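Undergrad: here is my input, please return the structure:
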Amino acid sequence: MTDADADLPIIDAHHHFWDLGHGRYPWLEDHVIPFRYGDYSALRQRSYLIDDFLGDHGRHRVVKSVHMEAEWDPRDPVGETRWLHALHDRTGWPHAMVGQAWFAREDIAEVLAGHAAFPLVRSVRQKPAAAPSPDAFVAGAPGSMADPAFRAGYRLLSRHGLHYDLQTPWWHLGEAADLARDFPDTLIVLNHTGLPSDRSPAGLDGWRNAMAALADRPNTMVKISGIGVPGQRWTPDLQRAIVLDTIRLFGADRCMVASNFPVDSLCATYDEIFAGLKEITADLAAADRRALFHDTASRTYRPA
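TA: Predicted coordinates for the structure are as follows:
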């Protein structure tokens, strides 16, 4: 890594904290869920807090961060937001956050108002119902982005000026593009690059076409994060095409990089991810690299 790379400021646009025993994280404390990286028992064994996060940064200059909701007990989605603000008041981290919301719930208006009352909240996330594979996709399935109940809650985001952080497999991005078209005042930030885990030629073709359709909507952005492949170590060679194709489709000013830590510690160290991203983007213009690692996230999440 060059001196210039070491000095490149980073806003980590997607990471998690959790304190096991404080609040409740059903997927970490109560029961094991199907997980895209397979065995995640290592995540269930310890809390992940400020000192862990700062220690993982190593030689990379992480100046600010955006906390992504960590699937806190959905019976109290604003509880996590309250806890994180207390954490910020004590430590200065995180600098912005994405809250949990369930658009079809009867209390969605109250939940969104609750999140919006906190100064660090910029967005909310709900993972819509998703088919396990492209051939199992059913348009308009209950809980999907085309479900009228989902959309009824989603339309309330603009009332509070909140973004939508979307995590879904790429074969649902057509519905995401429709959502962006129908609600042009709400920004959609696609998480984890559309989850391109199938690296076969057919899988990559499907992913690129879906990403291109979403990129055509001007009120969409993407996080280059969470692109691990089950059973394989994160390497620049494995990820190069995904990263560069995403930048080509969306442009650097609509892309931001993120660690997805500690989840992606299952497939790489923090250093492996950020050193790899710096290597992959080494030939880009300096302004584009600055956008990817810092400026896009700064503009989108306005970290305190």
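
Undergrad: C-alpha only now, for contacts and for neighbours.
TA: OK.

Undergrad: report how many residues lie close to R105.
TA: Using other CA atoms under 10 Å, R105 has 13 other residues around it.

Undergrad: just give the closest residue to it, not the sequence neighbours.
TA: With CA to CA, 6 or more residues apart in numbering as the criterion, R105 has its nearest non-adjacent residue at 7.7 Å, and that residue is G153.

Undergrad: what residues of the helix or strand harbouring that neighbour count as buried?
TA: Using DSSP states H and E, G153 falls within helix 148-154. With burial defined by 16 or more other CA atoms under 10 Å, the residues of helix 148-154 counted as buried are A149, F150, R151, G153, Y154.

Undergrad: residues touching the last one, list them.
TA: Read that as Y154. By CA atoms under 8 Å, 6 or more residues apart in numbering, the residues touching Y154 are F103.

Undergrad: now swap in the fourth one and tell me
TA: For G153, the set of contacting residues under the criterion of CA under 8 Å, 6+ apart consists of W102, F103, A104, R105, I108, A109.

Undergrad: any idea how far the residue nearest the centre of the chain lies from A287?
TA: Residue closest to the mean C-alpha point of the chain, counted by CA atoms, centre = their mean, is N191 at 3.6 Å. N191 sits at a distance of 23 Å from A287 (criterion: CA to CA, to the nearest Å).

Undergrad: try R254
TA: 13 Å.

Undergrad: could you do A241 as well?
TA: According to CA to CA, A241 stands 21 Å off from A287.

Undergrad: before we move on, the earlier item: R254 and A287 - which one has more neighbours?
TA: R254 (24 against 11).

Undergrad: want to put them side by side, so please do this one too:
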Amino acid sequence: MQQERPELRGARVSPGGVVTSGSYAAYRNDWLALHEEEALEPQLPIIDAHHHIWDSPRPRYMFEDMLGDVKAARHNVVGTVYVDCRSMYRSDGPVELRSVGEVEFANGVAALGASGAYGATRFCAGIVGFGSLHLGARARPVLEALVLAGGSRFKGVRQISAWDSDPVLAPPHADRPPGLLADKTFREGFALLAPLGLRFDAWLYQTQIAELTDLARAFPGTPIVLDHAGTPLGIGRYAGRREELFPAWKRAIVELAGCPNVSIKLGGLGMVVGGFGFNERDRPPTSHDLVEAWKPYVETCIEAFGSRRCMFESNFPPDRATCSYGVIWNAFKRMVAGAGEDEKTDLFARTADRFYDLRLLAR
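TA: Have a look, this model is predicted:
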């Protein structure tokens, strides 16, 4: 009997054959292939600042899948940053150390990329793992184990705090409480990051950005990056309210940008929670379609943070439910077509290289 996939309970299928349930949407290669584009500015160096690699039961996306996407897109992807997604955890041993298996896995993928046998892209050149900061002071041996497993490639920790009272917005593995970033014990664990030379990736919803601002002010010496442009919401109780919600999102982004230790990732807007609905269409969007929908968010972030604190991300495979790898990078390039070369270098590669200390670009 086929194993039940809980993340697809209550799923529905779009006209394009995309299975949608909660924060995940499956994807079909034949649907994505209905629209292809030549790479714009194919020589512009790109460091994909945020992606995942995972196996079932989620829609499978392993190294060979990402390699195929990168090669087919024909953009100049010089390196990538792997971000935690509960992939390949250890099956036994102390529970708090099982996430070390994911860093070991990502480091193995990085070794494939570093071999040069699969092209010039340095996949997983930076690795962001998970270590429960909710352990407080007891998180230190966990963090040290992650550093040991990832070596120089291990750059930091992500502990998802995305939460909303609407169950439609519960992310997969939604085992976090509301107000996580303000929790005293969590902050005891958070205080361990900077002394170990580690950064913090934050994934939360637009309604929680102020919580990150408070955390960043309390720990000005810890580098923080906000994932997915602060995750604008467009499903559940937020559906059909984009114009109403945008000003509050913008105010929160501008206030957060006042914290010099915070950077932001531009992407993640293709996730189901954004409610843009491209995955519901019978044909995938063009890069022009994505620019029209996403440019207000991207422009706001760049204006608030400046190019030196902004980095583009594919957020694949979640955003693969919306478009192909080539199309998403074309969309980003179109959004900043009027920017100077120095600013483009920041947005597409140098900010990520600097923030994660990847050393993939000439200094």
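
Undergrad: TM-score of the superposed pair?
TA: The TM-score (TM-score structural alignment, normalised by the length of the first structure) is 0.84; 275 aligned residues with a CA RMSD of 2.2 Å.

Undergrad: can you show me the helices along the stretch 101-250 of the first structure?
TA: 108-116, 148-154, 157-160, 173-182, 201-215, 236-250 (DSSP state H, counting those that start in this stretch).

Undergrad: check the mean deviation of the second one from the second structure.
TA: Once the two structures are superposed, the average separation between helix 148-154 of the first structure and the matching residues of the second structure is 0.9 Å (mean CA distance after the TM-score superposition for the first structure).

Undergrad: residue in the second structure matching E71 of the first structure?
TA: Using TM-score structural alignment, the partner of E71 of the first structure in the second structure is R86.

Undergrad: so its match belongs to a helix, correct?
TA: No - under DSSP: H, G, I helix; E, B strand; the rest coil, R86 of the second structure sits outside any helix and is assigned coil.

Undergrad: against L358 of the second structure, how distant is it?
TA: 23 Å.

Undergrad: who has more neighbours out of those two?
TA: Comparing R86 of the second structure with L358 by other CA under 10 Å, the one with more neighbours is L358, at 22 against 17.

Undergrad: on that earlier part again, aligned against the second structure, show me the partner of the residue nearest to R105 of the first structure.
TA: By TM-score structural alignment, G153 of the first structure lines up with G189.

Undergrad: residues touching the nearest residue to L49 of the first structure once chain neighbours are set aside, list them.
TA: Distances taken as CA to CA, 6+ apart place F17 nearest to L49 of the first structure, at 5.3 Å, with adjacent residues excluded. Counting by CA under 8 Å, 6+ apart, F17 of the first structure makes contact with S47, Y48, L49, I50, H67, A70.

Undergrad: buried subset of the contacts of G153 of the first structure as a PyMOL selection?
TA: In PyMOL, a selection of the buried entries from the contacts of G153 of the first structure looks like this (16+ other CA under 10 Å):
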select buried, resi 102+103+104+108+109
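
Undergrad: and which of the contacts of G153 of the first structure is nearest to P230 of the first structure?
TA: W102 (28.0 Å; CA to CA).

Undergrad: now do the same for the closest one: its match in the second structure.
TA: By TM-score structural alignment, W102 of the first structure lines up with S132.

Undergrad: got a list of what its match touches?
TA: Contacts of S132 of the second structure by CA under 8 Å, 6+ apart are E96, A139, V142, Q159, G189.

Undergrad: in this structure the fourth one contacts L133, no?
TA: Yes - Q159 of the second structure is within contact range of L133, at 7.5 Å (criterion: CA atoms under 8 Å).

Undergrad: quick one: the strands in the stretch 201-304 of the first structure, in order.
TA: With DSSP state E, counting those that start in this stretch applied, the stretch 201-304 of the first structure shows strands at 220-224, 255-257, listed in chain order.

Undergrad: for H60 of the first structure, which of the ones you listed is the nearest?
TA: Minimum separation from H60 of the first structure across the strands of the stretch 201-304 of the first structure (CA to CA) falls at strand 255-257, 13.1 Å.

Undergrad: how close does the closest one sit to the second structure?
TA: Relative to the second structure, strand 255-257 of the first structure is 0.1 Å off (mean CA distance after the TM-score superposition for the first structure).

Undergrad: sorry, back to before: for V222 of the first structure, see how far away the residue nearest to the centre of the first structure is.
TA: Taking CA to CA, one finds N191 of the first structure at 6 Å from V222 of the first structure.

Undergrad: if we can go back for a sec, possible to save the helices of the stretch 101-250 of the first structure as TSV with distance to C267 of the first structure?
TA: Below are those laid out as TSV (distance: least, CA to CA, whole Å):
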stretch	distance to C267 of the first structure
helix 108-116	32
helix 148-154	33
helix 157-160	34
helix 173-182	25
helix 201-215	20
helix 236-250	12
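
Undergrad: for those helices, which one sits closest to G228 of the first structure?
TA: Short answer: helix 236-250, nearest of the helices of the stretch 101-250 of the first structure by CA to CA, at 8.4 Å.

Undergrad: list the buried residues of the closest one.
TA: P236, Q239, I242, V243, L244, T246, I247, L249, F250.

Undergrad: picking that back up, okay if I get the contacts of G153 of the first structure as JSON lines plus distance to A275 of the first structure?
TA: Formatted as JSON lines, those follow (distance: CA to CA, whole Å):
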{"residue": "W102", "distance to A275 of the first structure": "36"}
{"residue": "F103", "distance to A275 of the first structure": "37"}
{"residue": "A104", "distance to A275 of the first structure": "40"}
{"residue": "R105", "distance to A275 of the first structure": "41"}
{"residue": "I108", "distance to A275 of the first structure": "40"}
{"residue": "A109", "distance to A275 of the first structure": "42"}
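
Undergrad: tell me the one among the contacts of G153 of the first structure nearest to L179 of the first structure.
TA: F103 (13.3 Å).
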